[in-house]
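Visitor: sequence-free structure coming up:
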């Protein structure tokens, strides 16, 4: 089953796609409510898929983005911080960071990169959508857009990524329920071809089954000493072999292929799921930050004596 969120005749609704037609849920539930409570009835009459505007398939409660491909870690690490190899700690557990659930874009949306960023990048991922009780409800495509120059500088502090990532991610074109992808399972992994292209030129491709951990292992680790709720998004991390530009920059020692520019179209295709395309633009320039107030140690220790 393919579940979508869409806009038609000025109204935003959710429903299922069958044979090129969208059938809305009768009770007006959104996708997170459907994931929590089960599928409601759908209308008998549908709308042609070609006549609707697909939106991001859900508004996630949270987005955890993992890093489960060794090849990606090795290449990007060299590109972002100049280090070689894969950190030994990577092999201990499926590490993740939280990214912004409020800057989620959908199919066909323009992606506003920070105007100050020149090293603009995409990241080809598959995301699992958590179901009740730390199950997996389904899967969609995730593009974790990255401002590599901002990311490289801020991560020197030992935190992050932050502003290098939180401006945009895209999801789509729909959620494919887990049962639909069961035929692709191989030793617990999903054996799906994933392909990235910029302006119609293929940049990279890899099998999703090259992940270091399965999606159930990722969900279980995320829930350890914590909470995973239905509707949470858990990204696979970027596939290897050109799943992003930074990996190739790290391997090539130069920014080839070039960073994304305004007007570029990024298309991610995942076997069994579909295709997600977005166009790159620049956001408006933000106001300059005030200068930092550096600590005067002598003053800090002497001003208050009470």
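Guide: Arrived safely. Bear in mind the structure is a predicted one, so any value in this text is a computation, not a measurement.

Visitor: CA only for contacts and neighbour counts going forward, please
Guide: Will do.

Visitor: can you count the residues close to residue 298?
Guide: Counted with other C-alpha atoms under 10 Å, the neighbours of residue 298 add up to 8.

Visitor: for it, helix, strand, or coil?
Guide: Judged by DSSP: H, G, I helix; E, B strand; the rest coil, the three-state class of residue 298 is helix.

Visitor: next up, a second structure to put side by side with the first:
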């Protein structure tokens, strides 16, 4: 099934069930009003939501209405935890190679992960407000999952059973703030503003297309599309080159703590290796963040030439199923000045 959260003026919005084709929706109020409530009692509530989903898809839901992604908050507008991994080691290799640094052997066996802010997620069509272009504004197209309860010490295989929903993310990064923060030895903070998520989050059974399952062993084998200012810059395959699958990422968190229902775990930037053609490395699948493009340019030309995002830029992140239809709906955002917002409010 497919679930979304509609804006209603509150912090947590109203849970809606969305049809498979993303055309229609129905409030889940008669069952539960918040996604977190469903996650807390998934075994009891999810079958009721599934019944509503089936009725909606068959035209039997009496109070259905056209689905509008612009009315959506993040599927889970605020979460108990947001932990973002770096599951695509190719991305790490490019970043390291661009600064002539080796990738530590442990990076291939132990996932990289940081804990981000989860109190204020962005909806799929919300503006990305940043104080200054000089901060190095970047998008990051990712896949993310929402969990139920997963106990401390869970194996990767056990952790996979804790996945309830899958969605897309734009993990906005302010690249020019990162070096100074990492130099402190405590990791990202101000360089990672609010993350945006796709209009809908979907259950794992939605990835079966004509008997072919795109969800395999904790990886989603579909193409993640990134379109920057109307130009498609990324067509990255999310499955084959994901070094650590979602079960491994969740188990990494579970080594010393429980993971509770409503935790969000990100894959990190989806990244594909280059191929050698005519004596030169090329990246036919493009990129899922500007930083990676700049690393490629540095490796090839000695310095980056692609600039980071400017105010007025737009980013669209979407994933199509094997049937050619949008699975999650699209993240479509514009970069705007938060300083201009404050000036206008004070005028």
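Guide: Sure thing, it's come through. As the structure is a prediction and not an experimental result, all values here were calculated from the model.

Visitor: packing partners for the single longest helix found in structure 2?
Guide: For structure 2, the helix that runs over the most residues, judged by DSSP state H, is helix 42-57. Helix 42-57 of structure 2 makes packing contacts with strand 14-18, strand 24-27 when contacts are defined by 3 or more C-alpha pairs under 8 Å, 6 or more residues apart in numbering; DSSP states H and E.

Visitor: of all those strands, which one is nearest residue 228 of structure 2?
Guide: Residue 228 of structure 2 lies closest to strand 14-18 among the helices and strands packed on helix 42-57 of structure 2, at 26.9 Å (C-alpha to C-alpha).

Visitor: contacts for the closest one, please.
Guide: Applying C-alpha atoms under 8 Å, 6 or more residues apart in numbering, the external contacts of strand 14-18 of structure 2 come out as 1-8, 24-29, 32-35, 49, 52-53, 56, 67, 200.

Visitor: please enumerate the helices of structure 2.
Guide: 35-40, 42-57, 89-98, 156-160, 178-183, 246-253, 290-301, 338-346.

Visitor: would you mind finding the most buried of those?
Guide: For the helices of structure 2, the largest average neighbour count (mean count of other C-alpha atoms under 10 Å) is found in helix 246-253, namely a mean of 24.

Visitor: and it, how far out from the chain's middle?
Guide: The chain centre lies 16 Å from the centre of helix 246-253 of structure 2; the measure is C-alpha atoms, centre = their mean, to the nearest Å.

Visitor: same check, this time on stretch 21-40 of structure 1
Guide: With C-alpha atoms, centre = their mean, you get 23 Å for stretch 21-40 of structure 1.

Visitor: what residue in structure 2 is paired with residue 207 of structure 1?
Guide: Matched to structure 2 by TM-score structural alignment, residue 207 of structure 1 sits across from residue 237.

Visitor: how far away is its match from residue 331 of structure 2?
Guide: Plainly put, residue 237 of structure 2 is 18 Å away from residue 331 of structure 2 if you go by C-alpha to C-alpha, to the nearest Å.

Visitor: and those two? which has more neighbours close in?
Guide: residue 331 (26 against 19).

Visitor: and the more buried one, what does it touch?
Guide: Contacts of residue 331 of structure 2 (C-alpha under 8 Å, 6+ apart): 124-125, 168-170, 196-199, 315-318.

Visitor: now with 6 Å, please.
Guide: Going by C-alpha atoms under 6 Å, 6 or more residues apart in numbering, residue 331 of structure 2 touches 124, 198, 316, 317.

Visitor: which position in structure 1 pairs with the third one?
Guide: Right, residue 316 of structure 2. That one, residue 316 of structure 2, aligns with residue 267 by TM-score structural alignment.

Visitor: number of nearby residues for the nearest residue to residue 115 of structure 2 once chain neighbours are set aside?
Guide: Closest residue to residue 115 of structure 2 apart from its sequence neighbours, by C-alpha to C-alpha, 6 or more residues apart in numbering: residue 83 at 4.5 Å. Residue 83 of structure 2 has 20 neighbours, counted by other C-alpha under 10 Å.

Visitor: likewise residue 299 of structure 1?
Guide: For residue 299 of structure 1, the neighbour count with other C-alpha under 10 Å is 9.

Visitor: show me where the stretch 201-306 of structure 1 has strands.
Guide: Secondary structure of the stretch 201-306 of structure 1, counting by DSSP state E, counting those that start in this stretch: strands at 201-207, 233-235, 265-270, 274-282.

Visitor: can you put these in a markdown table and add distance to residue 60 of structure 1?
Guide: Below are those laid out as a markdown table (distance: least, C-alpha to C-alpha, whole Å):
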| stretch | distance to residue 60 of structure 1 |
| --- | --- |
| strand 201-207 | 26 |
| strand 233-235 | 6 |
| strand 265-270 | 20 |
| strand 274-282 | 18 |
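
Visitor: which of those is buried the deepest?
Guide: Comparing these by mean count of other C-alpha under 10 Å gives strand 233-235 as most buried, with a mean of 29.

Visitor: what's the mean distance for that strand versus structure 2?
Guide: Once the two are superposed, strand 233-235 of structure 1 sits an average of 0.2 Å from its aligned residues in structure 2 (mean C-alpha distance after the TM-score superposition for structure 1).
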